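> The following block contains a protein sequence and its predicted model.
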Amino acid sequence: MTFDDGILEVYRMENTAPPGAMPKETPILKGRHYFGYDTLGFQRYYTALQAQQKADAVVNIPLWQDIRMTDIVKLDDGSGFRVLLAQKMKDDNGLQITKLTLERLESADVPNSYD
């Protein structure tokens, strides 16, 4: 399996408001990873629809990463996605990968690059 489709950034959303104030969600960079697109199959697509979600893409990243359903993914083309499912598995060669099922975000919800 190759991871040559680009680099993605994973953000966790954290409340940075002071105690008692209105919550303010701020994206905090968790990591950058090379990724490869995978096939978005009919079963995965329709299962997401049954859960009132829309699966737009599936990507694989190397190793077993700590990525959660509350995380946001930004691809190197600037598009942003919410993680619907993060599956830790092994590919056909026995290498550890994390398969991410993603739902596209509106452009206003995509985080700017933070370091």
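Sure, I can see it.
> Please count neighbours and contacts with C-alpha atoms only from this point.
Will do.
> pretty sure I72 contacts V83?
Yes: at 6.2 Å, I72 counts as touching V83 under the criterion of CA atoms under 8 Å.
> Among the two, which residue is more densely surrounded?
More crowded of I72 and V83, by other CA atoms under 10 Å: I72, with 28 against 22.
> And that one, how far from K90?
23 Å (CA to CA, to the nearest Å).
> for G80, same thing?
In terms of CA to CA, G80 sits 26 Å off from K90.
> what's the neighbour count on A86?
21.
> how much space is there between it and I97?
10 Å.
> Check T26 too.
28 Å.
> who has more neighbours, those two?
Counted by other CA under 10 Å, T26 and I97 do not tie: I97 has more neighbours, with 20 against 14.
> putting a second one here so we can go through both:
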Amino acid sequence: PSPRAAAAWVVLADRWPCRLSWTLQCLEDAGQGAAAPGGSEKSLWSVFQEHAGELSALRQPLGKVLSLDGDPELFQAFLARDFPFGAGEARQLLGVTVNLDHSIRQQMGLLRALARL
């Protein structure tokens, strides 16, 4: 990635760890199912939008983690307009992301699995 994209990714992970983790977990879960055509071109913002209702429904058990996030409107502007990362880029950057607590994503994966039972 370009230095600008790398810096933006670091900011994204730092300012919105919960929303980014949620989006990445949804992306990972979708990748485990039947591969959707064009899945790597899908934007992170569209992935988040598709699953925002589910995140909202889990607001109670994720309350402490959600409180780590900055302004949700800035998150939207950041991903939808300023830095529209694609799913493929996110998968590449995730491997070198050290400033994101991966236990958040594990917790979200468990909550998503329990909600689907």
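Received it, and whenever you're ready, just let me know what you need. Quick caveat: nothing in here was measured; it's all calculated off a predicted structure.
> Just give the TM-score of the two.
Once superposed, chain against chain, the TM-score is 0.27 (TM-score structural alignment, normalised by the length of the first structure); 59 aligned residues with a CA RMSD of 5.2 Å.
> still on that earlier bit, please identify which of G80 and K90 of the first structure sits among more neighbours.
Just comparing G80 of the first structure and K90: by other CA under 10 Å the higher neighbour count belongs to G80, 25 against 15.
> What sits closest to the more buried one if chain neighbours are left out?
Nearest non-adjacent residue to G80 of the first structure, counting by CA to CA, 6 or more residues apart in numbering: K74, 4.4 Å away.
> The one you found: helix or strand, and which one exactly?
Using DSSP states H and E, K74 of the first structure sits within strand 72-75.
> contact partners of that strand?
Strand 72-75 of the first structure is contacted from outside by 6-13, 80-83, 110-111, using CA atoms under 8 Å, 6 or more residues apart in numbering.
> quick one: A90 of the second structure from V10 of the second structure, how far?
A90 of the second structure is 12 Å from V10 of the second structure, by CA to CA.
> hey, where'd the helices end up in the first structure?
42-50 (DSSP state H).
> Looking only at residue counts, what's the top strand in it?
Using DSSP state E to define each element, the first structure has its longest strand at strand 25-38.
> Check which helices and strands it sits against.
Applying 3 or more CA pairs under 8 Å, 6 or more residues apart in numbering; DSSP states H and E, one finds that strand 25-38 of the first structure contacts strand 6-15, strand 57-62.
> Identify whichever of the ones you listed lies nearest to L49 of the first structure.
Between L49 of the first structure and these, the shortest gap by CA to CA is with strand 57-62, which sits at 13.5 Å.
> Quick one: list the elements packing against the closest one.
strand 25-38, strand 96-104.
> Quick check: which of those is buried the most?
strand 96-104 (a mean of 22; mean count of other CA atoms under 10 Å).
> returning to that earlier point: export the helices and strands packed on strand 57-62 of the first structure to JSON lines and tack on distance to I61 of the first structure?
As requested, these are exported to JSON lines (distance: least, CA to CA, whole Å):
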{"stretch": "strand 25-38", "distance to I61 of the first structure": "5"}
{"stretch": "strand 96-104", "distance to I61 of the first structure": "5"}
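> wait, which of the ones you listed is closest to Y46 of the first structure?
strand 96-104 (12.6 Å).
> What residues does L55 of the second structure make contact with?
Counted by CA under 8 Å, 6+ apart, L55 of the second structure has contacts W22.
> ok, now how distant is it from A115 of the second structure?
Separation of L55 of the second structure from A115 of the second structure (CA to CA): 11 Å.
> cool, E28 of the second structure as well?
17 Å.
> Compare these two (neighbour count), which wins?
Set side by side, E28 of the second structure and A115 show more neighbours around E28, with 14 against 11, by other CA under 10 Å.
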